[in-house]
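K.L.:
pasted the sequence and its predicted model underneath.
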Amino acid sequence: MLPKYKRVIIKLSGEALAGDKGFGIDPGTIKEISHKIKDASELGVEIAIVVGGGNIWRGRDGEGIDRATADYMGMLATVINALALQDALEHTGVDVRVQTAIDMKEIAEPYIRRKAMRHLEKGRIVIFASGTGNPYFSTDTTAALRAAEIDAEVILSAKKVDAVYDSDPKLNPNAKKIDKLTYIEVLNKGLKVMDSTAISLCMDNNIPVLVFGLDNPENIVKVLCGENIGTIVKED
């Protein structure tokens, strides 16, 4: 199989690492995901990953906690996930680096754009953790920002739902799958592809977003090779 893209950002939600548990990190799930990321890397694709922290802590769930403090707690949760993913990938034989937007030099490199790009050029996988390093910005926005900075061709947004629908498929059995969307349609319809800041950033920099389901980890390789699954968000 020949890859369609040369350099990508994979946006992994924290929930994707929890498996069926819904909370924490499921060793079997993270191992399976890591093997498929390795398969993708062996196609010659340069891969950077932005991982969320929702399986451990969401800033917006911090009821009674100052919003900025809650967001910083969420950033630390993404570091836990990034280190777990790094370990799992290294066990598959892949060379990996974690870079954090908040300096914690004892466990990870600081985020340096040129260094990240150099790692990618050498075939290493780079995991971006701790969001943008600022409260009030989601890991969706981090994915869009890092994609623009490292010249990624596409953001591959791995979710528990296999595509974007016109309504919640869990609540509405007649929900219709949407194959293609423009950035403006996502914003105007309030579709939960990524938050509005992230979508606006992608629109400004013409970065496509491909939403696909991670229920089958094989989908990582499939989307990289251009198979028509999920939903693509881009300009007309």
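P.N.:
Done, it's in. Numbering: from 1, shown residues only.
K.L.:
from now on I want contacts and neighbour counts done on CA atoms only, so please keep to that.
P.N.:
Fine.
K.L.:
residues contacting stretch 52-69, please?
P.N.:
Contacts with stretch 52-69, where a contact means CA atoms under 8 Å, 6 or more residues apart in numbering, come from 11-15, 17-18, 22-25, 70-79, 81, 135-136, 139.
K.L.:
ok, which stretches of the protein are helices?
P.N.:
Secondary structure of the chain (DSSP state H): helices located at 14-18, 27-41, 67-91, 113-121, 139-150, 183-189, 196-205, 219-224.
K.L.:
please compare the first structure with the one that follows:
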Amino acid sequence: MAYSRALIKISGEALMGEKPYGIDPEIVTSIAKDVSKVVESGTQLAIVVGGGNIFRGLKGSAAGMDRATADYVGMLATVMNAITLQDGLERAGVETRVQTAIEMQQIAEPYIRRRAIRHLEKGRVVVFGGGCGNPFFTTDTTAALRAAEINADVIFKATKVDGVYDRDPKKFPDAIKYKELTFQEVLTREIAVMDSTAIALCKDNKIPIVVFNLFEAENINKAVAGEEIGSLITNSR
């Protein structure tokens, strides 16, 4: 495999599949099968999961909720997704631990960096829930932060599209796909890959980002193997 330790960011919307809300069990099963192959290959894998399929803090804030309160509700939604993903992974035979930034010891471990790294070294998948524990930060930023903390070689952003485009390919058939980009280009052009804080963190810590389609069979395995799929974002090209 091209990477010895990797972090995957999976959005809450991706877990919905074609459903309007909630979690599609078939998607969870598909992710679990792909992840099991990656773990069998010897790559250490961590996952950060979003919560937009259940509750999104920004939408709650736009509807009149206090922003900090809305973000805390969103963090709880990510924990629900993390536990569901853990169940799917363990049914696929993958030993998994959930760590949360907000302590809830009856259902998950609190996030402790050294413990997370130890789990990875033992071949366990670590799923990070609860965001980074603070409002006003996205799960994209959490992914960049956790990747830096655990010394991940790469961040894989698993989405519903096969890479980064100059505009929405679902609305514009002539949208141009970027094979490679630099972090500076993403920031300067305000390309919607991750929020600017996440991009800046990856830039400063020299952590490449690979954006690819989660719904194509074995794409997680292909990405970790270093195959040229999706779009690559690095410090230089």
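P.N.:
Cool, got the structure. As the structure is a computational prediction, the values presented were derived from the model and not from experiment.
K.L.:
still on that earlier bit, possible to save the helices of structure 1 as JSON lines with distance to A129 of structure 1 and mean neighbour count?
P.N.:
Converted to JSON lines, those look like this (distance: least, CA to CA, whole Å; neighbours: other CA atoms under 10 Å):
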{"stretch": "helix 14-18", "distance to A129 of structure 1": "12", "mean neighbour count": "25"}
{"stretch": "helix 27-41", "distance to A129 of structure 1": "16", "mean neighbour count": "18"}
{"stretch": "helix 67-91", "distance to A129 of structure 1": "5", "mean neighbour count": "21"}
{"stretch": "helix 113-121", "distance to A129 of structure 1": "12", "mean neighbour count": "16"}
{"stretch": "helix 139-150", "distance to A129 of structure 1": "9", "mean neighbour count": "23"}
{"stretch": "helix 183-189", "distance to A129 of structure 1": "26", "mean neighbour count": "16"}
{"stretch": "helix 196-205", "distance to A129 of structure 1": "16", "mean neighbour count": "19"}
{"stretch": "helix 219-224", "distance to A129 of structure 1": "20", "mean neighbour count": "20"}
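K.L.:
got these as a markdown table, with distance to P169 of structure 1 columns?
P.N.:
Formatted as a markdown table, the helices of structure 1 follow (distance: least, CA to CA, whole Å):
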| stretch | distance to P169 of structure 1 |
| --- | --- |
| helix 14-18 | 18 |
| helix 27-41 | 23 |
| helix 67-91 | 27 |
| helix 113-121 | 37 |
| helix 139-150 | 22 |
| helix 183-189 | 16 |
| helix 196-205 | 21 |
| helix 219-224 | 20 |
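K.L.:
which residues touch I127 of structure 1?
P.N.:
With contact set as CA under 8 Å, 6+ apart, I127 of structure 1 has these partners: A48, I49, V50, V51, A82, Q86, V96, R97, V98, Q99.
K.L.:
change it to 7 Å
P.N.:
Residues near I127 of structure 1 by CA atoms under 7 Å, 6 or more residues apart in numbering: A48, I49, V50, A82, R97, V98, Q99.
K.L.:
what's the counterpart of the first one in structure 2?
P.N.:
By that I understand A48 of structure 1. Using TM-score structural alignment as the criterion, the counterpart of A48 of structure 1 in structure 2 is A46.
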